[in-house]
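In: for reference, the sequence and a predicted model appear below.
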Amino acid sequence: MANNTYDAIVIGSGISGGWAAKELTEKGLKVLMLERGRDIEHVKDYVNAHKEAWDYPHRDLATQEMKEDYPVLSRDYPLNESTFGMWANEKESPYVEEKPFNWFRGYHVGGRSLLWGRQSYRLNPEDFMANEKEGIAVDWPVRYEDVAPWYDYVEKFAGISGSRDGLDVLPDGHFMPPIPLNVVEKDVSARIKKAFKGSRHLIHSRAANITQPMNDIRVGCQFRNKCWLGCPFGGYFSTQSSTLPAAVKTGNLTVRPFSIVTQVLYDKDKKRATGVEIIDAETNQTYEFKSKIVFVNASALNSAWVLMNSATDVWDGGLGSSSGELGHNVMDHHFRVGASAIVEGFDDKYYSGRRPAGFYIPRFRNWGGDNRDYVRGFGYQGSASREGWRRNIAELGLGADLKDAMSEPGTWQIGMTAFGEMLPDHRNRISLNHKVKDKWGLPVLAMDVTIRENEMRMRKDMKQDAIDMFEAAGLKNVQGYDGEYRPGMGIHEMGTARMGRDPKTSVLNKHNQVWDAPNVFVTDGAFMTSASCVNPSLTYMAMTARAADFAVKELKKGNI
């Protein structure tokens, strides 16, 4: 092998892994980025990007064979012909459900940055303090002021469309012009604002879809709403369209696909990582790569797997387990609850294009003097259209709902689903199951995660408040719903290696360093100390850039 020694190794190539590679290479480090799945080249490998439903043999529906081979994916929207092959093979990479858990994984270069919903919001100052104030889990070791400059930094590079709304619950950022609200959404927004005397706000979504050209790779969103197929126009932020080209440009990046990291190598005398061990997914050969620092960005659950499978000769629970918290405190955002309604008076109105996002209603519960019988809160995502509204919410927008096209415009409909905060709870955990093995003979994860009383009480408001807002706006045929939710369905896994102020109660310090190995950084969803109720990916980006900056400075000082 030509080279097995680098300045830094990045495990994973998704949203946070791509950012780690970009930041570290641009700061002069020679970086190896390891991806367990296949390579996907920008544009060339987006094989379905220009197809319509009628171009697929089964009109983009899941076949019976697909359902049999992918029983987990078949529970929800991801299983279809257009994205087939973009999700992990469940036979090769199984897992154990001690409690029902939907794990939707993307094992390829770019990971779920090619498949994500692109909603991009900042946590607010209260989000970083709520655990301490309420005596829940542990306190974040950082505050909003520590992260705000990095939110600024990543928003400018990623390209976030949105409006500056001046809301303390949802901090403004650096935005391109927003994806427009349509005429009905504007009208309903005004009605809600009037009915609730300005205490509730229906605003533009803030999405990582650019509305202005950025460069020759990212020429702008074309309003095709085919983001999950890969965008040849670079219309949305992904590893392939954004961070990977920047890293490659430096000449400092090596990307190795089909590389399953089995462990972080650890020197117990120096108390430092020395590199990683991998299995080549195609040849089953084992290799070691050496580095000065390691960034673990395999996604929250797989990052915990890597740590739990590392340094087991020192700690039974793996690298970072000395606190007893590694693998615990799993969080997601619970959703699939809200309302729909008919909007009258706009039958002569229509719109052009297929927007990749709709509207957002920020959190208003347990905020500004409001107190409920639960803690934290929720926000809503939705849209109005003369088609199935669910297509504008990425987590609901594929499958049968996408296919219900009508030959002529029908009645205007509006709908929204709430995304609620899930509290960190030590009982919600993942662990290694050594009795069940994957294709490569490696132990698999066992999931023991459920929503609990606080979330169940919250869901009642998530449904009723949606009904109340639509009724207060004078809409017709208002229907609330509470669909089946299982942890994992939000695809916002968080918390398995949480940050904290004390090595006795957390896995990572305020710089995302593993307390037990300060040259190992974890900057994907695993680090989250609490979940907020907003989509978390923008926070992963900001914290990754922040940690990379710190890591390089410490490396130059000789501290790690």
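Out: Received, thanks.
In: alpha carbons only for contacts and neighbour counts from here, please
Out: Noted.
In: quick one, helices of the protein?
Out: For the chain, the helices identified by DSSP state H occupy 15-26, 64-69, 130-134, 144-158, 183-195, 244-249, 300-308, 400-403, 453-472, 537-557, in order along the chain.
In: next, count neighbours for the nearest residue to residue 373 once chain neighbours are set aside.
Out: In space, residue 373 comes closest to residue 457 once its chain neighbours are excluded; the distance is 7.3 Å by Cα to Cα, 6 or more residues apart in numbering. Residue 457 has 14 neighbours, counted by other Cα atoms under 10 Å.
In: put this next to the previous one:
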Amino acid sequence: MKKETYINESNEVYDAIVIGSGITGGWAAKELTERGFKTLMIERGRVVEHRKDYIAEGKGPWEFPHRTKVNNLLVEEQYKIQSQCYAFHDGTKHFFGNDRDLPYSTEEGTDFSWIRANQLGGKSLLWHRQSYRLSDYDFSANLKDGIGNDWPIRYKDLAPWYDYVEKFVGISGNYDNLPQLPNSQFQPPFEMTKPEQDFVKTMAEVYPDRPAIMGRCAHLTAPQKIQVELGRMKCMARNECQKGCSFGAYFSTQSATLPAAARTGNLYIAPNSVVESLIYDEKTNKVKGVNVVDNDTLKTREYYGKIVFLCASTLASTQIMLNSKSRKFPNGIANSSGVLGHYLMDHNYNARAYAEIDGYEDEYYMGRRPTGIYIPNFRYEPKRYHKDYKRGYALSGGAGRSDWKGMAKSNGFGVDFKNKLKHPGKWGMSLGAQGEMLPNRENQMTLHNSKKDKWGIPQIHFNCKWSENEKRMMEDAAQTAAQMLEKAGYKNVQSSFSERPPGIAIHEVGTARMGRDAKESVLNGYNQCHDIDNLFVTDGSAFCSSAVVNPSLTFMALTARAVDYAVKEVKAGRL
């Protein structure tokens, strides 16, 4: 990145401002700059340079003071919430937010785990990279159930944009031809282990409506010209992903969209710039800029632009909108509907099952592949729903042999125990649920009426909890996963479900939903605010339902589509 790309003070009126640099912010910047728009990307955190700042990449566990375990006192003081994330350890903690500086509150009787990554690239450096398309069953579910509002788009509207982003991102997977899980533009899939291959065959015989497939993920397995030109290479299956990948093998802002935007010469970045609110011009009924607080000095400054893409993440974007008040919008900008902050959703990961597998002693595998097997939602339409709840869930997991990390906790001592750690143990299979959360107006985020953060911005106050529908879903998911493992002939099957709070899936969506009716939604079908035509919101806050699949691929497709629409509107003189 050129030094002149980074700015602090500026009197420039940019063609476009992009707030946020994660998955959606990166895509918005790429698309806008490639179409000739002089674009300012505003990021509240520090700069992270590709390769240079992956400080823990390649370090073995033995090179960390506590074998990647973070000091308990440090966790308690700074990372109590962030440490709940699967990706948090001593080699990645520098990519996570500091709880001490990022407080929020929850309504009594509820809880929410807000995982944050405030730096250039955001959570694109930390995501788990599972990449699936929503189907027409997902886009029409609210209408069919009468729960939430109807999505203003259908699969056919987004399908060409899924194609477009997938070719750039690089998605590994298999053409499975399933009605509830549309195919993507794939690179070759990762390979299943022999027990997984046999499990797939057994499930096809016993449960033909529950196909087990190879998980689809944003990892390059056969890099194409569009990726190689950006310096990206094939995935080496190192499981170094959340430390940062110098190969650029998994999709992130740093590996893909940022260099693509930078090479246009139209990208400028304002790091360490915490957006406090949007600057609204009542005379023109447009957003003309943003108010920013310096992350370090706490001094204020302003940036100006002709159109604004709000891509700060579901919760951060809505926080900015709620805090952008004016005479016309006393309850938050573009909030004439009153739904801003409502209908908060996350995925429910609270059920799992595990079993031991006899045999396969002569089988093992190479590398640490970044995905596993996946059983798509088989309750994807009303006639397939369970009698006790609406919507459904997917199951993901895989088979592997126990190794020294697990066996270190087993009984034994001395030479025999040490020798045991050098050899793989028994095979096992795990399955975990990923369930849909129904849209519910009472699940919401608001601004606290008195508490503020260090930048003087009102803290978020959450009132969000699982409904009985989600709880019954997880009870069934645990039982169903166990039954499937039993049908496969596995031993010592165990299952469990819990009530970990929303947020921990890190798939929060809703809060500024799209819709056809401006009285019931914030955005139209192009992620454009009903109330203010030059303000677009393209992160997860736009979702009308959570569906079952991981949402990031849809974030990308929606963002690319919204930019295309905005550019056409600008060139036509309507925006």
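Out: That came in fine, so what should we check first? A quick note: this is a predicted structure, and the numbers were derived from the prediction, not measured.
In: which one of the helices of structure 1 is the most hemmed in?
Out: The highest mean neighbour count among the helices of structure 1, using mean count of other Cα atoms under 10 Å, belongs to helix 15-26: a mean of 29.
In: find me the equivalent region of that one in structure 2.
Out: Applying TM-score structural alignment, one finds that helix 15-26 of structure 1 aligns to the residue range 23-34 of structure 2.
In: and if you look at stretch 242-254 of structure 1?
Out: Residues 256-268 of structure 2 are where stretch 242-254 of structure 1 aligns, taking TM-score structural alignment as the criterion.
In: which residues touch residue 536 of structure 1?
Out: For residue 536 of structure 1, the residues meeting the contact criterion (Cα atoms under 8 Å, 6 or more residues apart in numbering) are 120, 121, 122, 492, 525.
In: ok, residue 389 of structure 2 to residue 445 of structure 2 distance?
Out: Computed as Cα to Cα, to the nearest Å, the residue 389 of structure 2 to residue 445 of structure 2 distance reads 25 Å.
In: look at the two and report which has more neighbours.
Out: Between residue 389 of structure 2 and residue 445, residue 445 has the larger neighbour count (other Cα under 10 Å), namely 25 against 14.
In: what sits against the residue nearest to that one when sequence neighbours are not counted?
Out: Taking Cα to Cα, 6+ apart as the measure, residue 445 of structure 2 lies nearest to residue 462, with 4.6 Å between them; neighbours along the chain are not counted. Residue 462 of structure 2 makes contact with 104, 105, 106, 107, 110, 111, 112, 443, 444, 445, 446, according to Cα under 8 Å, 6+ apart.
In: mind redoing it with 7 Å?
Out: The contact partners of residue 462 of structure 2, taken as Cα atoms under 7 Å, 6 or more residues apart in numbering, are 105, 106, 107, 112, 444, 445, 446.
In: what's residue 511 of structure 2 aligned with over in structure 1?
Out: Following TM-score structural alignment, the counterpart assigned to residue 511 of structure 2 within structure 1 is residue 496.
In: surely that match touches residue 329?
Out: Yes: with contact defined as Cα atoms under 7 Å, residue 496 of structure 1 reaches residue 329; the gap is 5.8 Å.
In: re earlier: next, the distance between the ends of the match of stretch 242-254 of structure 1.
Out: The first residue of stretch 256-268 of structure 2 is 16 Å away from its last residue (Cα to Cα).
In: likewise for stretch 426-445 of structure 1?
Out: End-to-end distance of stretch 426-445 of structure 1: 17 Å, with Cα to Cα as the criterion.
In: how distant is it from the center of its chain?
Out: Here the centre of mass of C-alpha atoms in stretch 426-445 of structure 1, compared against the chain's by Cα atoms, centre = their mean, to the nearest Å, lies 22 Å away.
In: ok, stretch 488-504 of structure 1 next?
Out: Relative to the mean C-alpha coordinate of its chain, stretch 488-504 of structure 1 is positioned 13 Å out (Cα atoms, centre = their mean).
In: in that stretch, what's buried?
Out: By neighbour count, with 16 or more other Cα atoms under 10 Å as the criterion, the buried positions of stretch 488-504 of structure 1 are 488-503.
In: now stretch 112-125 of structure 2
Out: Neighbour-count burial for stretch 112-125 of structure 2 flags 112-125 (criterion: 16+ other Cα under 10 Å).
In: so how far is residue 390 of structure 1 from residue 411 of structure 1?
Out: On the measure of Cα to Cα, residue 411 of structure 1 and residue 390 of structure 1 end up 15 Å apart.
In: so which of these two has more stuff around it?
Out: Counting neighbours by other Cα under 10 Å for residue 411 of structure 1 and for residue 390 shows that residue 390 has the greater number, 23 against 15.
In: which ones are touching residue 195 of structure 1?
Out: Per Cα under 7 Å, 6+ apart, neighbours of residue 195 of structure 1: 472, 473.
In: alignment lookup: it to structure 2.
Out: With TM-score structural alignment as the matching criterion, the partner of residue 195 of structure 1 in structure 2 is residue 206.
In: relative to residue 488 of structure 2, how far out is that match?
Out: Distance check for residue 206 of structure 2 against residue 488 of structure 2: by Cα to Cα, it reads 9 Å.
In: can you check residue 41 of structure 2 too?
Out: Here residue 41 of structure 2 is placed at a distance of 51 Å from residue 488 of structure 2 (Cα to Cα).
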